[in-house]
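Student: I'd like to go over a predicted model; first the sequence, then the structure.
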Amino acid sequence: MKLLILCISLAVLRSSLGINPATEEEEWQEWKARYGKGYPTDEEDEDRRNVWLENYDYVAAHNALNDVTYKLELNKFADELSPAISYPDHEKVHEEILVKDKSAPKQFDWRKKGVVGAVKKPGSDGICGGLCCCRQVLTPYLQGLSEVLCLTSSVFTRPRLYLQLSPAISYPDHEKVHEEILVKDKSAPKQFDWRKKGVVGAVKNQGQMGYVEAFVAAECVESLHAIQTGRLYDLSAQEVEACCREFLQLPIENDVFGCIHKIGGLCTAATYKPSSQCSNTSCEPVAQTQGTKYVPANNEGALLEALLTVPVFVTVNASPQSFLMYKSGVYSDPQCTGGNLDHVLQLVGYGTDEEGNAYWICKNSWGEDWGMEGYVYIQRGVNRCGIAEDAKYPY
């Protein structure tokens, strides 16, 4: 009897929040027709339908909540489960891959080569020689903020400028404080959108081209060139993929804009003739960049400053199912944290909605039929989805 009651309760719950069993077949067929879905076997059709039903209930349950800042929809990804895979030891995996390359020893220390000088103390002017230079920046708002010029943890990358909080002082809301300083400056408005400047291209659909970094890199160079010249081109993502991979023979996300500079700039998507290898000699480049500038990691204040200069290449965690099913509003799923960064977006603006929810305006490459006509508003101020962990831009 208890089992019967449980089954009836579950059926009522699905009927109230999810699909009506009487119309399930009709809705399934309508959804497949809307997105041009078809499957080679009846078995796969049934498997996909079960996933679709699971997402149907998930979307309905979420949208029935009153305390959420965003809505979901049964979009073109509704027959897919998110590839949410956890890699708690991803750094170790990366190290293991490097160690397999004979050119990358298990440990390395330039000090043992006799090419690193003694640690120096800053003089009266707060500036010191050598590779690291520290200077206290004391303002009425941020006591203990250190400006540090240091080499990154990788010996293969250039020195980067970081703004770091003093380890002796805790600033739980340091991003908000930093943002407050920026907003007091007239050059940093409370909201900003590069789309209104006419320097952001149309939303693209990466389709089966899994190399999303190429799309976003091309889009960032498009925007930079438009800011500098007033001309907005549709640049070739396929050229970035083919030529930068061939040129560096390494994951190009580390210095993608430096690679674009080295290959002589980018051609338009219409003039570049894709092939199995880099073929940019057959077209004339129309946009160039000088290289890559890196945003200090986990610093949304610095990210905002960079954004006021040019749209930014940001790496995010897009693995939660809620991200795939996103429709509108300020995306604030607490399950979308940093660490597992598996997708790239073009950051083009920021703002605050009527309820006071701060957000970043991000352009995706999943087509205009996803999200807010191809865009997602990601919660700002809490490093949602790791948006501030790995950001860079061309110059």
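Tutor: Here it is on my side, so go on.
Student: Only C-alpha atoms from now on, for both contacts and neighbour counts.
Tutor: Will do.
Student: Would you agree residue 12 falls within a strand?
Tutor: No - assessed with DSSP: H, G, I helix; E, B strand; the rest coil, residue 12 is helix; it does not lie in a strand.
Student: Just give me the neighbour total for it.
Tutor: When neighbours are defined as other Cα atoms under 10 Å, residue 12 has 13 of them.
Student: what's the answer for the one 5 residues further on, then?
Tutor: If you count neighbours by other Cα under 10 Å, residue 17 ends up with 17.
Student: and if you look at the one 5 residues further on?
Tutor: The criterion is other Cα under 10 Å. On that basis, residue 22 has 9 neighbouring residues.
Student: Wasn't it part of a strand?
Tutor: No - under three-state DSSP, residue 22 sits outside any strand and is assigned helix.
Student: what sits against it?
Tutor: Shown in contact with residue 22 (Cα atoms under 8 Å, 6 or more residues apart in numbering): no residues.
Student: And residue 28, by the same measure?
Tutor: Here residue 28 is in contact with residue 49 (Cα under 8 Å, 6+ apart).
Student: Just the element for the residue nearest the centre of the chain, please.
Tutor: Geometric centre of the chain, nearest residue: residue 315, 2.9 Å, by Cα atoms, centre = their mean. In this structure, residue 315 sits in strand 312-316 according to DSSP states H and E.
Student: For residue 61, which non-adjacent residue is spatially closest?
Tutor: Spatial nearest neighbour of residue 61, excluding adjacent residues (Cα to Cα, 6 or more residues apart in numbering): residue 17 at 5.7 Å.
Student: Below is an additional structure, to be compared with the one above:
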Amino acid sequence: MKTWSREEPRPDGPGNRRPGQLQDRMHFAKHLLIFSMIVVCASAAHFLEQEWNLWKSNYEKTYATKEDEMFRRKAWEANWNKVQTHNQLAAQGLKSYTLEMNRFADMTSEERNSHNCLSTKGKIPPADAPQVRYGKPTNIPAEVDWRKSKCVTPVKDQGSYCGSCWAFATVGVIETHYCLEKGEQAILSEQQLVDCDSNNDGCCGGLPIMALAYLSQHGIMRNKDYEYSQKKFECLYENDNAIQMNVTKYYILPGEYNIASSVAYNGPVTVGIGVVDEFMLYKGGVYDGDCAPEANHAVIVVGYGNEPSEDEDEEDMDYWIIKNSWGAQWGDKGYAKIRRNVNKCNIGDMVATMDFTFA
């Protein structure tokens, strides 16, 4: 066995390292770790900066001051983290829908939760608006999608500054029924309702059932003659330019089974839903997330269907197809699927439509 003299260098084994060498190695490892963390953070910050600038460009976002942009950037980053986390769960099959960084992504949760355009305060549905009950549907189609009729008009955008969803939901239903009867699409005026329907509150909210009552008496102008402006102005309704309707009745539909029967037999209907901030970031899939305690937004049910489960131990998921008024860049080209037969977001509590023909 070889022995080592004091003059000969010893191997650099764990027990033979000099204190200075070991300390140098520890310092090097520490600095390497810190450097790696700096590189990772810088890379992440650079990536977010690119994403932020791309998002601003895509949605044509500009801000009045540097402070305002910094505030919006902070809200945007919080939403970015939320969307990434949620979509990772969706990729694992733990969520039935996905989210995206859409035009609402620079708003805070509080701002999105205050986005209310369905107002019931001080409003009583017309006395001659009865409830219609079809009974439990037993022989309606398994799925319905009125978009296939080519009579659902293009998705519109109510804008960020006018709570007029009630007008868009009402007009969208009228447009489809007009096309089904006349064989051609007509783009009709939401602005007429915003300006002229005194029973509703213009950009501060309203109820579709009240709007239907107004239209049954006055008819509706075309959008080209009365364009939407995202603000309430003086009423410019012209009877001579209005499409008149012969209304048999307008009515409320209580419960989801009544919605399904009416949609299957008659066409799209207006519904109220209770949305929260997460729904405003919806991208696709069947929404089964959180909801507001009561309806605060009006949309149109244009159909329904069923999403087969990938897991044999889980039930299939029924859904509604809704047409929204947040533009075609929101959701699935302006549409969404919401879970059906569980009264998700109180969708069965505030439903309205009417039976009518056009003069």
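Tutor: All right, it came through fine. Just so it is clear, the structure is predicted and the values come from calculations on it, not from any experiment.
Student: Give me the TM-score for these two chains.
Tutor: The TM-score (TM-score structural alignment, normalised by the length of the second structure) is 0.74; 297 aligned residues with a Cα RMSD of 3.2 Å.
Student: now the aligned residue in the second structure for the residue nearest to the centre of the first structure, nearest residue through space, not along the chain?
Tutor: Under the alignment by TM-score structural alignment, residue 315 of the first structure pairs with residue 272 in the second structure. Of all residues not flanking residue 272 of the second structure in the chain, residue 298 sits nearest, at 4.4 Å (Cα to Cα, 6+ apart).
Student: Surely residue 333 of the first structure is in a strand?
Tutor: No - if the criterion is three-state DSSP, then residue 333 of the first structure is coil and not within a strand.
Student: any idea which element the nearest residue to it once chain neighbours are set aside lies in?
Tutor: Sequence neighbours aside, residue 322 is the residue nearest to residue 333 of the first structure in space, at 7.3 Å (criterion: Cα to Cα, 6+ apart). For residue 322 of the first structure, the host element (DSSP H and E) is helix 321-324.
Student: In the second structure, where's the longest strand?
Tutor: Taking DSSP state E as the criterion, the second structure has its longest strand at strand 297-307.
Student: Could you identify the helix or strand that succeeds that strand?
Tutor: strand 317-323.
Student: With the first structure overlaid, report how far that following strand is off on average.
Tutor: For strand 317-323 of the second structure, the mean deviation from the first structure after alignment is 0.7 Å (mean Cα distance after the TM-score superposition for the first structure).
Student: Tell me which residues are up against that strand.
Tutor: Residues from elsewhere that reach strand 317-323 of the second structure (Cα under 8 Å, 6+ apart): 145, 155, 286, 299-309, 334-341.
Student: which residues in the first structure form helices?
Tutor: For the first structure, the helices defined by DSSP state H cover 2-17, 24-34, 42-63, 90-100, 174-184, 212-229, 237-239, 245-248, 256-262, 300-307, 321-324.
Student: need the contact list for residue 76 of the first structure.
Tutor: 35, 370.
Student: Please give the number of neighbouring residues around residue 32 of the second structure.
Tutor: Neighbours around residue 32 of the second structure, by other Cα under 10 Å: 12.
Student: no wait, residue 172 of the second structure
Tutor: Applying other Cα under 10 Å, we find 29 residues neighbouring residue 172 of the second structure.
Student: Quick one: map it onto the first structure.
Tutor: Matched to the first structure by TM-score structural alignment, residue 172 of the second structure sits across from residue 219.
Student: Please pull up the equivalent of residue 386 of the first structure in the second structure.
Tutor: In the second structure, residue 386 of the first structure lands on residue 346 (TM-score structural alignment).
Student: Pretty sure its match sits against residue 294.
Tutor: Yes - with contacts counted by Cα atoms under 8 Å, residue 346 of the second structure reaches residue 294, the gap being 6.5 Å.
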